[in-house]
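**Student:** Dropping the sequence and predicted coords here.
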Amino acid sequence: MKSPSPFAPRGPGLFGQPPALQAQAKFQQALAHHQNGQLAQALQLYEQVIALQPKHFDALHFAGVILLQSGQPQQAVALMDRAVKIDRNHAAIHNNRGAAYAELKEYDFAISNYSKAIALDGAFANAYNNRGCALIKLNRHAQAIDDFDKAIAIQPNYFEAFNNRGNALSELRRYEEARSSFERAVELNPQSADAHWNLGMCALRMGDFEPGWLHSEWRLSRWRELGWKDEYTGTRWTGAETIEGRTILIHSEQGLGDTIQFCRYAPEVAKLGARVILEVQPTLLPLLTGLPDVTLVARGSALPPYDLYCPLLTVPMILKTDLSNIPARHVPASADKARRERWSALLGERSKPRVGIAWSGNANHVDDYKRSLSLEAFSQVLCDEVAWISLHKDVRDTDQAVLKKLSQISDFASQQGDFMDAVAMCEQLDLIITIDSSLAHLGASMGKPVWLLLCHNADWRWLTDRTDSPWYASMTLYRQDTPGDWTGLLQRVRDDLRARFA
């Protein structure tokens, strides 16, 4: 026999009590649990209410809210759809359903719901703020700023709106205004790691490194999100502690590209008289073996004894790094002879200049939606003057069919193993064209010419309004003229390619 749905209506309950009375009693219990943050208990009771009264608007609505809070936006939408059929003139449910659609990355539906909430309640500051966030995702930043301004006009001390407003202004490269907005957000919520982080990134992007490093230290309050393990014990080095003659563990904390870029600081700490242990991602271990005066260990392996520890990206702050004193890049290890010969055979006879390409990065990166592009879009840059080599070890499903059609691109995804295969490939290239990813850092650290394709509001390390990088002498930066527009950028790249290899 088929099990009854947990939302199926039932008859009179215990002791013959009418369903309506049972439902109301359970709803009050659910509401109390919900308000106390006991979400599992509240959801169970809301479900019982819905089973007794399938058209109980508040139970459907609040159960949907809990499902959204619990990371189940699709189920949240389903319940809220049922609630909206009961009452279409309830502003809050349109706002919450918009939030569920935003979690599903269905931003047009999210905006439609937020707009309905605003139409029903013109003073709904949260709906304006939420709509602004969805508009950012669609590169409609000027409209987003207008929504954040409206939210702030309604609620002058609206911390989230100031913080989000700063993000939208940054996307338009209006950095002075963005910085002011972030500063106001910090004033309103001095304990917000997000606001301090945003302010720090804005200052760093503007080349104002001292306050930038300082505010970016707030990331350390979210160490689990950075993938740290919790075994780091003892004293964290802040720069105040003496390190001469002591052992310090410097640990990587973010992506592969960050480690490649900032590993240059480990030898700088060794110059201060410390014995330096650098913990890195296992895949990078063979790449970084040449770091002078540094002992490497793989993340996840047993750590040797140490006196102090320090996150890798804190070291530039301690050493007072600014644009005038950035240490020289670390040149990574070369591929061994056997690997070089293997890749020479795979790449075949050189008949044209070889250009390695990467058009997308980590799909889970928070900024992937704006820094990666599809192969179909990237293919605009292809020309006949060069041999095109895909550097991708993993090609996204959405690009597979396009890659098969583009016969001018040689694909070696199946031949790649560890990161040293990427090194061996890059060693035999004349140029690398890539989006902002670890491959950009790898190629530039090797001294290869790298043309870096950047979104309109690029990561802080690429600064603003310049085509070179103080971190890598061999790198050339190409920036979008407007948010989301790769077409003009790729046309410039294509023109420069033809001029370079004519």
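**Tutor:** Sure thing, it's come through. Since we're looking at a predicted model, the values are computed, not measured.

**Student:** Every contact and neighbour count from this point should use C-alpha atoms.
**Tutor:** OK.

**Student:** what about the residue minimising distance to the centre of the chain, which helix or strand?
**Tutor:** For the chain, V366 is the residue whose C-alpha lies nearest the centre (Cα atoms, centre = their mean; 2.0 Å). V366 is located outside every helix and strand, with elements delineated by DSSP states H and E.

**Student:** try this one next to it:
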Amino acid sequence: MFGFRRKAATAAAPGAAEWRARGNAALGQGQLVEAADCYRQAAACDPADAEARVNLGYVLLEQGAAVEAAGTLSQAVALAGERTELLADAQFLLGRAHRLQGQDRRAAASYRAALAARPGFAESLQELVPLLLDAGQAGEAVAFAQRAAQAAPRPQVLMLLAQALHAAGRAAEALVPLDAVLASDPGDAAALACRGNVLLELGRCEEALASSEQVLGVHGRQADALANASAALLRLERNEAALALAEEALRLQPAHRVSLHNRSCALTNLLRMDEALLRAREATLLHPDDADLQWSLGVAHLLRGDLAPGWKAHEARWHAKDFPGALSRAFTAAPQWTGAQALEGRCILLHAEQGLGDSIHFVRYLPQVAARAREVLVHVQQSLVPLLAQLPANCRLLQPGEPIPPHELQCPLLSLPHAFGTTLATIPADVPYLQADPERLPPWQQRLAGRARPQVGIVWSGNPQHGNDRNRSIPLHSFVAIAQEGVGFVSLQVQVRESDRAAMAHWPGLFDAGPLLHDFGDTAALASALDLVVTVDTSVAHLAGALGKPVWVLLPYVPDWRWMLGREDSPWYPGMRLFRQPARGDWDSVLQRVRSELRALASS
């Protein structure tokens, strides 16, 4: 009798859930290839399985397959529907896939979507905030970080909020989340370091130094913490100590960027210029694309009078972190004139970029530009407009608020020396290159009539917001040491600080012209009626020099780069004398020397 064998029962094929479980097990053991295969099987079993695609996307990212991961995760996003937790994971991983492909905008959009699905998603916030900050969208970064901090005030989120606030220029507010982090963990190195940077920006240098020293005490002698402490010491003008910490950091990390910068700055502040230049060159070789290091190199060259290489390196300022003039060319998209392009038949825009004195200093190049170009548009600060009434025929002075006309090229005023290849021998020093309005001069001559001669205009302080004001300005109770019988003193000081008012009231015979000076046209007319101007390093020094008036400029131990070192004259202004501090902070000897020179002038 013939019969047949019953077929053995076959095991049921694994379903999507089982394939996911197998994939999770393989992933837990680090077996990425097997995990990816299992997740693909799960997706094949259930075309609507979003979770399998999220997991597969994660594995593909771990394998470096960003393009395939992006496709898989895009499917997961579409399938996740209203499952917000799954959607948040899918969008976050999709953002990472976009980021790996250099698609930062798409990455940011995915991170935004992840945060919308899960507001306290710290990992997504950590990815999104740096992207927004790099894109200059600090305000949006703050908004996301604030929402996340409200939803989940964890230390990671609070740190990101602090960083966003700091980048948005809200340094004082950034201290609040930092203090919250440190309240829960007083030794948190990242929070202490960030707090030190914020305090330094706020000018609270001693506190900044204390934060950096706390990091060093708790976490050891690390290069980053040493660099932060060195930066605080630089601001406190403790340059020897700053140099020592910078060099210690560089022994740990020879290419540490911030420490290289700190070392160059400290050496420059100590006027050890040969070393400063050598170290600055070394730093730029290690980091050739670093604008701050190039800028430091430029300053070192210019201080030494090495103008050609100085101008070239000085152009890096436009990309430096804290350059104050960066917004000045935001209103023009025209290419910058470098001196290489022909100007014949073309219109060029020349524009201010920094302070009033900088503009006065470098408008001297206007005739040279005008001689080459078809038309020159001139855009300067409003208070300087009255000074520029007499321009070459093809120059047009733009009035405040006037729209910028079409132009083919542009150049910041401080870039003109580089464009012209200026050296010490070729500085355009013909003065006067500015003139006072002749109609404004007689009233000043009448006011000064009958006063003691010589008539000497004085300025003892500059802009209190200037980064180096503490070194450039002199308290009036000290400046009064130049007072000398037989000399008529006239204050050209427009803004008088409260701390100077008492000394001003007790200076016998001082004529306070400040309230009568409404713009630089008035100041130019008054300066033209005087015999001499004695001033600290302010815009008035440049104005008097540009007018061709005798002017004595009182300089701190470490002067601005344009005054160079070791000389009592200025190649920029033939009628100028420089009175330099012989040691840091020593105004007394400078003022006594000025008084002695005034005595000689009065008796001549």
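**Tutor:** Okay, I see it. Every value quoted in this text rests on a predicted model; they were computed, and no experiment measured them.

**Student:** ok so, going back, what's the match for the residue nearest to the centre of the first structure in the second structure?
**Tutor:** Under the alignment (TM-score structural alignment), V366 of the first structure pairs with G467 in the second structure.

**Student:** measure that match to L202 of the second structure for me?
**Tutor:** 12 Å (Cα to Cα, to the nearest Å).

**Student:** do A389 of the second structure as well
**Tutor:** From A389 of the second structure to L202 of the second structure the distance is 40 Å (Cα to Cα).

**Student:** Check R599 of the second structure too.
**Tutor:** 43 Å.

**Student:** What of V142 of the second structure?
**Tutor:** For V142 of the second structure relative to L202 of the second structure (Cα to Cα), the value is 19 Å.

**Student:** Just want to know which of the two has more residues nearby.
**Tutor:** Remark: of V142 of the second structure and L202, V142 carries more neighbours, 24 against 13, as counted by other Cα atoms under 10 Å.

**Student:** That one contacts G169, correct?
**Tutor:** No. Look at V142 of the second structure against G169 with Cα atoms under 8 Å: they stay out of range, at 10.8 Å.

**Student:** In the second structure, what residue corresponds to K116 of the first structure?
**Tutor:** By TM-score structural alignment, K116 of the first structure lines up with Q214.

**Student:** how big is the offset of the longest strand along the second structure relative to the first structure?
**Tutor:** As assigned by DSSP state E, the longest strand anywhere in the second structure is strand 573-580. Mean deviation of strand 573-580 of the second structure relative to the first structure after superposition (mean Cα distance after the TM-score superposition for the first structure): 0.8 Å.

**Student:** Where in the first structure does that strand fall?
**Tutor:** With TM-score structural alignment as the criterion, strand 573-580 of the second structure aligns to 472-479.

**Student:** Run through who's touching that stretch.
**Tutor:** Stretch 472-479 of the first structure is contacted from outside by 329, 444-445, 447-456, 458, 466-469, 489, 493, using Cα atoms under 8 Å, 6 or more residues apart in numbering.

**Student:** Among those residues, which lie within strands?
**Tutor:** Per DSSP E, the contacts of stretch 472-479 of the first structure map to strands at 450-454.

**Student:** what about burial for these, which qualify?
**Tutor:** Neighbour counting by 16 or more other Cα atoms under 10 Å classes 450-454 among those as buried.

**Student:** Would you mind putting these into JSON lines with distance to A401 of the first structure alongside?
**Tutor:** Listed next are these as JSON lines, based on distance: Cα to Cα, whole Å:
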{"residue": "V450", "distance to A401 of the first structure": "27"}
{"residue": "W451", "distance to A401 of the first structure": "26"}
{"residue": "L452", "distance to A401 of the first structure": "25"}
{"residue": "L453", "distance to A401 of the first structure": "23"}
{"residue": "L454", "distance to A401 of the first structure": "25"}
